[in-house]
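Novice: Give me a model of this one.
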Amino acid sequence: MVYLMDRYPIYGVLSPLTGNISGGANYKRWYKAPCTPGHINSRPPGVQYWNGNIALFCGMIRAEIIKDVGLLHEEFFICGNDDDYNDRVRLSGRRVGVALNVYVEHLHSATKNKVFPERAAIKERHKKLLKLRRQHRAQTGDYKA
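Specialist: As a prediction, this is how the structure comes out:
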């Protein structure tokens, strides 16, 4: 992914492909099954713009993005911090992308509901917070907020 970040400076955040989460980083969105991690990792380097949100469980963030938009907001904790950060990266003029030749196995997705049984309530609260932040950013142009 370092190679891709160097080659495509417009991307502020890149995510590897994985199989255990939904969204843009799920390898099934980009490759027809059956597909092995070894197959993905042996592909030529490539990156795909993604207009949805990517999970940052193993993402790569440019240092200048952190300077421009700040760190993840702690108030989100789980269920929303990725979405909020994706928004801020885009508002800074950079893209969010998926590295099509990098696969990382993500095992914790299968257990997150057991670890955080209150996850559904947290997710609902964070959806409301994210909506308020998006409205504020639209009105003020302050993408660090």
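Novice: contacts and neighbour counts: CA atoms only from here.
Specialist: Will do.
Novice: Now do the strands in this protein.
Specialist: Ranges of strands in the chain, per DSSP state E, are 11-17, 47-49, 60-61, 95-103.
Novice: Export the ones you listed as TSV, with columns for distance to His136.
Specialist: Output for the strands of the chain, formatted as TSV (distance: least, Cα to Cα, whole Å):
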stretch	distance to His136
strand 11-17	22
strand 47-49	25
strand 60-61	24
strand 95-103	21
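Novice: and those, which is most packed in?
Specialist: strand 11-17 (a mean of 26; mean count of other Cα atoms under 10 Å).
Novice: And Pro117, how close does it get to Ala55?
Specialist: 20 Å (Cα to Cα, to the nearest Å).
Novice: this one as well, want them side by side:
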Amino acid sequence: MSKSALVCVTHNNCDTLIRCLESVFNNTSAPYHLFLIDNASSDPTPGLYTQLPSTATVVRNTANRWWAGGINQGIRLAGDDFDHVFFLNDDIEVPKRWLERLTNLLDSNPGIGAIGPLNSNPNDWQCYDRVRTEQDIGSLLPAAPEIDRRDLAAMDALVAGQNDPPGVTIQGMLAFFCTGLRREAVAKVGLLDEAFIMGGDDDDYCRRLTRAGFDLALALNTYVLHHGSVSINRMDDGVRAEFKRRNLARLAEKYAETSEAGA
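Specialist: Predicted structure coming up:
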């Protein structure tokens, strides 16, 4: 049976991290090991680490290496011992059998380099209702207006029955709140670009995957809660604006020829 490396990066998000870890430890039955990268948390987060099971390894950085830097640390730690690498935000909650569903789709479709689930966050394009109303594949998902989108068990029961098809390839990008990658794809494409801070890294990496010949896929049978933007919302508006400017400039620099070709 295949085994997955789960890489989660955290920084001063103790409340959401607790819920994230509880859901991962309680709801993950497929083989995995969690690499938790702490970017110099100064809140109560470090107190959690004495309670973690043997399926987790913690790295405590003395400085904030940001999300991409932390993910790269996890990739290096995982090495070649795993079939898949999953990037997890610390503000998600996963349902039972989430990992089995995503890895089954990866294992049965060798052309897929990365796959992500549906989610609850209206700011993400992978939000259940946004996929229903804004994407060509929306007809594959029922409306289900009576279900609270924050009710993970109910939404999970709904989408787990969506097995025809359980996943579809997509154009564009996956948001990296909960994304699984084939180990061969990571080996071919390489590490994340650490020039991106709090955004842009997922867009960049998905472009690199596509250029390397891999497909991107959305799992229609997997749903996670994504509280969304917990870390960045604590920042000053000016800092957020500067990060966004720098990230957009980096994307423009790397993909100038793409923009020119589409002009």
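Novice: Mind checking how well the two chains overlap by TM-score?
Specialist: After superposition, the two chains reach a TM-score (TM-score structural alignment, normalised by the length of the first structure) of 0.83; 136 aligned residues with a Cα RMSD of 2.1 Å.
Novice: Which of the strands of the first structure sits closest to Cys79 of the first structure?
Specialist: strand 11-17 (17.0 Å; Cα to Cα).
Novice: whereabouts in the second structure does the closest one align?
Specialist: The aligned range for strand 11-17 of the first structure in the second structure is 112-118, by TM-score structural alignment.
Novice: who's more crowded, Pro117 and Ala55 of the first structure?
Specialist: Comparing Pro117 of the first structure with Ala55 by other Cα atoms under 10 Å, the one with more neighbours is Ala55, at 23 against 10.
Novice: give the contact list for the aligned partner of that one in the second structure.
Specialist: With TM-score structural alignment as the criterion, the equivalent of Ala55 of the first structure in the second structure is Ala175. For Ala175 of the second structure, the contacting residues are Gly116, Asp124, Trp125, Gln126, Asp202, Asp203, by Cα atoms under 8 Å, 6 or more residues apart in numbering.
Novice: let's go with 6 Å and repeat that
Specialist: Asp202 (Cα atoms under 6 Å, 6 or more residues apart in numbering).
Novice: Quick check: the spatially most central residue of the second structure vs Met198 of the second structure, distance?
Specialist: In the second structure, the centroid-proximal residue (Cα atoms, centre = their mean) is Cys178; its distance is 2.3 Å. Look at Cys178 of the second structure and Met198 of the second structure: by Cα to Cα, they are 15 Å apart.
Novice: mind checking how far Arg133 of the first structure is from Ile61 of the first structure?
Specialist: 21 Å.
Novice: try Leu71 of the first structure
Specialist: Counting by Cα to Cα, the gap from Leu71 of the first structure to Ile61 of the first structure is 10 Å.
Novice: follow-up on the earlier one: quick one: closest of the strands of the first structure to Tyr31 of the first structure.
Specialist: strand 95-103 (9.2 Å).
Novice: Compute the inter-axis angle for that closest one and strand 11-17.
Specialist: Going by axes from the mean of the first three to the mean of the last three Cα atoms, to 10 degrees, strand 95-103 of the first structure is angled at 30 degrees with respect to strand 11-17.
Novice: longest helix of the first structure?
Specialist: Criterion DSSP state H: the longest helix present in the first structure is helix 119-140.
Novice: gap between it and the chain center?
Specialist: 17 Å (Cα atoms, centre = their mean, to the nearest Å).
Novice: Name the residues of that helix that are buried.
Specialist: Judged by neighbour count using 16 or more other Cα atoms under 10 Å, the buried positions of helix 119-140 of the first structure are Ile122, Lys123, His126, Lys127, Leu129, Leu130, Arg133, Arg134, Arg137.
Novice: Just give the nearest non-adjacent residue to the third one, would you?
Specialist: So that's His126 of the first structure. Computed as Cα to Cα, 6 or more residues apart in numbering, the closest residue to His126 of the first structure that is not its neighbour in sequence is Gly80, at 5.8 Å.
Novice: And that neighbour, what's its match in the second structure?
Specialist: Alignment note: Gly80 of the first structure maps to Gly200 in the second structure; criterion TM-score structural alignment.
Novice: Please report how far that match lies from Pro165 of the second structure.
Specialist: Using Cα to Cα, Gly200 of the second structure is found at 30 Å from Pro165 of the second structure.
Novice: Please identify which of those two sits among more neighbours.
Specialist: Each of Gly200 of the second structure and Pro165 has its neighbours counted (other Cα under 10 Å); Gly200 has more, 21 against 10.
Novice: So what's the residue count around Pro86 of the second structure?
Specialist: Pro isn't right for residue 86 of the second structure; it's Phe. Count around Phe86 of the second structure with other Cα under 10 Å applied: 29.
Novice: who's in contact with the closest residue in space to it that isn't next to it in sequence?
Specialist: Residue nearest to Phe86 of the second structure in three dimensions, not counting chain neighbours: Gly180, with 4.2 Å by Cα to Cα, 6+ apart. Gly180 of the second structure sits next to Val85, Phe86, Ala114, Ile115 when contact means Cα under 6 Å, 6+ apart.
Novice: Tell me how far Gly180 of the second structure lies from Arg234 of the second structure.
Specialist: Distance from Gly180 of the second structure to Arg234 of the second structure, by Cα to Cα: 27 Å.
Novice: what's the answer for Glu194 of the second structure, then?
Specialist: In terms of Cα to Cα, Glu194 of the second structure sits 21 Å off from Arg234 of the second structure.
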